[in-house]
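Visitor: Provide a 3D model corresponding to the input given below.
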Amino acid sequence: MLVKKRLLILGAGLVVTTLALSGCAGAGAKSQSVTLTLATVNNPQMKDMEQLKGTFEKENPGIKVNFVQMEEGDLRAAVTADVASGAGQYDVVTVGAYEVPQWGAQGWLKDLTSTLKNDKSYDVGDILPPVRDALSVDGKQYAVPFYGESSILMYNKEMFANAGLTISDHPTWQEVAADAKILNTADHAGICLRGKPGWGDLFAPLTTVVQTFGGAWYDSKWKAQVNSPAFVEGVNFYVDLLKTAGEKDPVSNSFTECLNQLSAGKVAMWYDASVAASILEDPKTSKVAGKMGYVHAPVYKTKESGWLWSWNLAVPKTSKNADAAEKFVKWATSKDYQQLVGKTLGWTRVPPGARTSTYSIPEYKEAAKAFAPITLDVMNSVNPKQPGLKPQPWVGIQYVTIPEFQDVGNQVAQLVADAIAGRTTVKEALDKGQVIAQAAGDKQK
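Guide: Below you'll find the predicted structure:
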């Protein structure tokens, strides 16, 4: 894999940490101060980490943590270029399940196996096995999960009841669309779906819709399928649903924007990451806490259609401050951190889908009873090896594990966003996307 040609990209919910080490002034200084500059998207879980950073700083005298929020796209570009080039600007990065095995095999990430295994208090064996496996290459673990997730349909039970509607635990997309049109009023949208361009924005949920409609990015021989009938049908359904019952200006909306609208009671339904449920059920920040219902991702031709993902902390091989970086990584993904979140911010705010023991904490089981069981159920039900109707030559649901996918996904997402905005048709957009995808597919043959 050539570094210059195959730069990988980080997904939505991205966190990057810059660790700058500076010695105390004067000869013979006995101590050094470490400043961690943590660049992050405006993700609720990362805001929680920022709020709780004082605990880490007290436990590690001399280490300070500064948070800087950036747009996701800018963050991705900066971190990918830094890690791939070996510049060493960042000491801790948050990477997705898509990147970790490729970056680890490439030699870009520090092997954390020994430091995790030797720290008995960390209990690396407590990490959910499917998630841990996704972060390992040839028995070596290159990252640890901050939180894991699938995708589910979240709906306002009060709005459904007022409209005389009910929903099953395993709804179809056709049923969801019919309900969304009824629930779409002047006061609130029927459904919120991501429309912001980006493979980790728009195409995270849209790829799962395409798959349950029978489509796929590529066939088993890496022939692009972007303008195939099934792919076109799935995208047309998604675009039409946004036009008839979706939120205003969808091309400006991704995870955070839809979360804000649903929590404010401005949307009846939302299909997205299961991790959002913990924020929706927090009465301190959500107007709909206690009013929400959660069901499996909608389907059409498949039994399941949710994704499987984790956001993970890793240390680049080029880090000049590896020891301090590892301390922070272990602190933010530890059992103690989960207890800290629960006791300080509320048990629904505990990062889910990373540790088995999380689901045995009595306070968490009670606080998260509305969404914790279904999250685990969906995560254990999806099939990353074949999420659609036909076999695929990669493992993954809402992404294709080739370095070129970042560029392919971003370009096609922009084309689809143009269709959502009415600047082109879905067929015209996907015909252009087919050419882009095939160029990347040819490199895999």
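Visitor: only C-alpha atoms for contact and neighbour calcs from this point on.
Guide: Will do.
Visitor: contacts for the helix or strand where residue 211 lies, please.
Guide: Element membership for residue 211, per DSSP states H and E: helix 203-212. Helix 203-212 has contacts (CA atoms under 8 Å, 6 or more residues apart in numbering) with 151, 193-194, 197, 216, 230-231, 233-235, 238, 271-272, 299-302, 304-307, 387-389, 397-399, 409, 413.
Visitor: centre of the chain to it, how far?
Guide: 14 Å (CA atoms, centre = their mean, to the nearest Å).
Visitor: before we move on, back to that, so which of the contacts of helix 203-212 belong to strands?
Guide: 151, 271-272 (DSSP state E).
Visitor: buried residues in the helix or strand encompassing residue 262?
Guide: Residue 262 is part of helix 255-263, with elements assigned from DSSP H and E. Buried residues in helix 255-263, counting neighbours by 16 or more other CA atoms under 10 Å, are found at 255, 258-263.
Visitor: before we move on, back to that, got the buried residues for the helix holding residue 211?
Guide: Under 16+ other CA under 10 Å, the buried positions of helix 203-212 are 203-212.
Visitor: same list (those residues) but as CSV, adding distance to residue 366.
Guide: Listed next are the buried residues of helix 203-212 as CSV, based on distance: CA to CA, whole Å:
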residue, distance to residue 366
203, 34
204, 30
205, 29
206, 33
207, 33
208, 31
209, 32
210, 36
211, 34
212, 33
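Visitor: residue 173: which of those is nearest?
Guide: Proximity of these to residue 173 (CA to CA) peaks at residue 209, which lies at 8.5 Å.
Visitor: on the three-state scheme, the nearest residue to residue 62 once chain neighbours are set aside is what?
Guide: Excluding the flanking residues, the one nearest residue 62 by CA to CA, 6 or more residues apart in numbering is residue 33, at 4.7 Å. Assigned with DSSP: H, G, I helix; E, B strand; the rest coil, residue 33 falls in the strand class.
Visitor: before we go on, could you also do this sequence so I can check it against the first one:
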Amino acid sequence: MKPILALAVSAVLGLSGCAGAGSFGAGGKTVTIAMVSNSQMQDAIALSGAFERENPGTKLKFVSLSENEARAKITASVATGGGEFDVVMISNYETPQWAHNGWLVNLSDYARRTPGYDEADFIPTLRESLSYQGDMYAVPFYGESSFLMYRKDLFEQAGLRLPEEPTWSQVADAAAKLDDPVSGRSGICLRGKPGWGESLAPLNTVINTFGGRWFDEDWHAQLTSPEVERAVQFYVDLVRAHGEPGAATSGFGECATQLSQGNTAMWYDATSAVSVLEDPESSKVVGKIGYALAPIEQKPNSGWLYTWSLGIPKASHKQDQAWQFISWMTGKPYLRMVGEQLGWPRVPPGSRLSTYQIPEYRAASKAYGPLTLSSIEGVDPAHSTTKPVPYTGVQFLTIPEFQDLGTRVSQQISAAVAGQISVRDALEQSQQYAEVVGRSYRESQ
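Guide: As a prediction, the model looks like this:
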């Protein structure tokens, strides 16, 4: 892999780390954790007092950031060895690349020395995606694939049915029939917000199942191919005709609100969304949601593979204390604590196999738990498309350049969703971006 191009060294990070090394379990340390501000992470912050009581002298300082902001600040800090953060929330996109670059601490070394941690309990596809040369360099807090969430009651009222693995044509037909602007309800919610981890996450699965790909086997860009254009045109047309208001600025959080508050009939997104949808404290549609596999066109098993995970930057001077916190937040006792104190639907899903054997969780998640697990286990990042490709990854390409390339392309797609440019114009500009990346790989062969 090529090294990630470092972000500007002048990036303002807003925090400074504490210097000084400490031994395992030593007190008087503040561990600074950079996290994405999703609901499961907010639960961890709310429960973190239990960790501090169990580890007197160690204080936790959380930096909770939006998804796009977190990616930028964490990347800038880790790539430049800034040392601002002792624990960083990263994904299976960054982890193997950063491990290759020597930016992360080997967590398998810690896991093997921690009684009861059980590294082998992590779902194999996630464990592999977070590994480099056989060892894990981040451990999953939660894992996800993607599936379709829909209002069972609305489908029944309209006399509509969805198979367990619907096609995108079936989804589009249902969205048209359930779209009800008079009552303020859209037919479907789809991300249109710029960001390689925002709108491109669902859109890339659509491109894959429609037979598209970003590059051919020789790294020639393919974003203006008929397959990609048909997939993107379908996605943009669907969200513009029957999607949520303000789709061009809607991401995961906005769509979660739309469905949980009864303002849309369907949502295609992450399997982890159930923590919001099935929580009586935040959702008006508990018990009314049906779940189906990621919609397909040509290629089956079109769901993505993603995990928000915790890693330790090599620049941290408090690696032992950082691991203490990570092992607490990703361990089996934490999952049970969430279920018992906050409710079983709020347990971080898709990380450990043993979670799906907890009787209380199995009962609470019977509508979505087995589907979540089978979706995650069925993903094959090495064969995400119908045609051969030189990269791995489903909703992202596991190459360093994708962080910038994907963001640029997503900005073009978002403009098309907003009606500012045509899909063809968006893809022609995107093709130019991709050709620059492809050329660098051809020249290095």
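Visitor: before we move on, back to that, mean shift between the helix holding residue 211 of the first structure and the second structure?
Guide: With mean CA distance after the TM-score superposition for the first structure, helix 203-212 of the first structure departs from the second structure by a mean of 0.5 Å once superposed.
Visitor: where does that helix end up in the second structure?
Guide: Aligned by TM-score structural alignment, helix 203-212 of the first structure falls on residues 200-209 of the second structure.
Visitor: helices of the stretch 251-400 of the second structure, residue ranges please.
Guide: Applying DSSP state H, counting those that start in this stretch to the stretch 251-400 of the second structure gives helices spanning 252-260, 274-277, 319-329, 332-342, 359-364, 369-377.
Visitor: what's the second one aligned against in the first structure?
Guide: Put plainly, it is helix 274-277 of the second structure. Counting by TM-score structural alignment, helix 274-277 of the second structure lines up with residues 277-280 of the first structure.
Visitor: and the matching stretch, how far from the second structure on average?
Guide: Looks like 1.8 Å for stretch 277-280 of the first structure (mean CA distance after the TM-score superposition for the first structure).
Visitor: run the chain-centre distance for that stretch.
Guide: Its chain's C-alpha centre and that of stretch 277-280 of the first structure lie 15 Å apart, by CA atoms, centre = their mean.
Visitor: what comes into contact with it?
Guide: For stretch 277-280 of the first structure, the external contacting residues (CA under 8 Å, 6+ apart) are 44, 154, 259, 262-263, 285-286, 288-289, 292, 348-350, 368, 371.
Visitor: which residue lines up with residue 130 of the first structure in the second structure?
Guide: The alignment partner of residue 130 of the first structure in the second structure, by TM-score structural alignment, is residue 125.
Visitor: which residue is nearest the centroid of the second structure?
Guide: Residue closest to the average C-alpha location in the second structure (CA atoms, centre = their mean): residue 306, at 4.7 Å.
Visitor: what is the neighbour count of the closest residue in space to it that isn't next to it in sequence?
Guide: In this structure, residue 306 of the second structure finds its nearest non-sequential neighbour in residue 144, 5.3 Å apart by CA to CA, 6+ apart. Look at residue 144 of the second structure: counted by other CA atoms under 10 Å, it has 26 neighbours.
Visitor: go on, residue 293 of the second structure?
Guide: Residue 293 of the second structure, neighbours per other CA under 10 Å, totals 25.
Visitor: the one 3 residues further on now?
Guide: The number of residues packed near residue 296 of the second structure is 22, by other CA under 10 Å.
Visitor: of all the contacts of stretch 277-280 of the first structure, which comes closest to residue 338 of the first structure?
Guide: residue 350 (5.6 Å).
Visitor: and the gap between the counterpart of that closest one in the second structure and residue 263 of the second structure?
Guide: Using TM-score structural alignment as the criterion, residue 350 of the first structure maps onto residue 347 of the second structure. Distance of residue 347 of the second structure to residue 263 of the second structure, given as CA to CA, to the nearest Å: 25 Å.
Visitor: look at these two and report which has more neighbours.
Guide: Higher neighbour count among residue 347 of the second structure and residue 263: residue 347, with 24 against 20, using other CA under 10 Å.
Visitor: Provide a list of residues in contact with the more buried one.
Guide: 40, 275, 335-336, 338-339.
Visitor: swap the cut-off to 6 Å and go again
Guide: 335, 338-339 (CA atoms under 6 Å, 6 or more residues apart in numbering).
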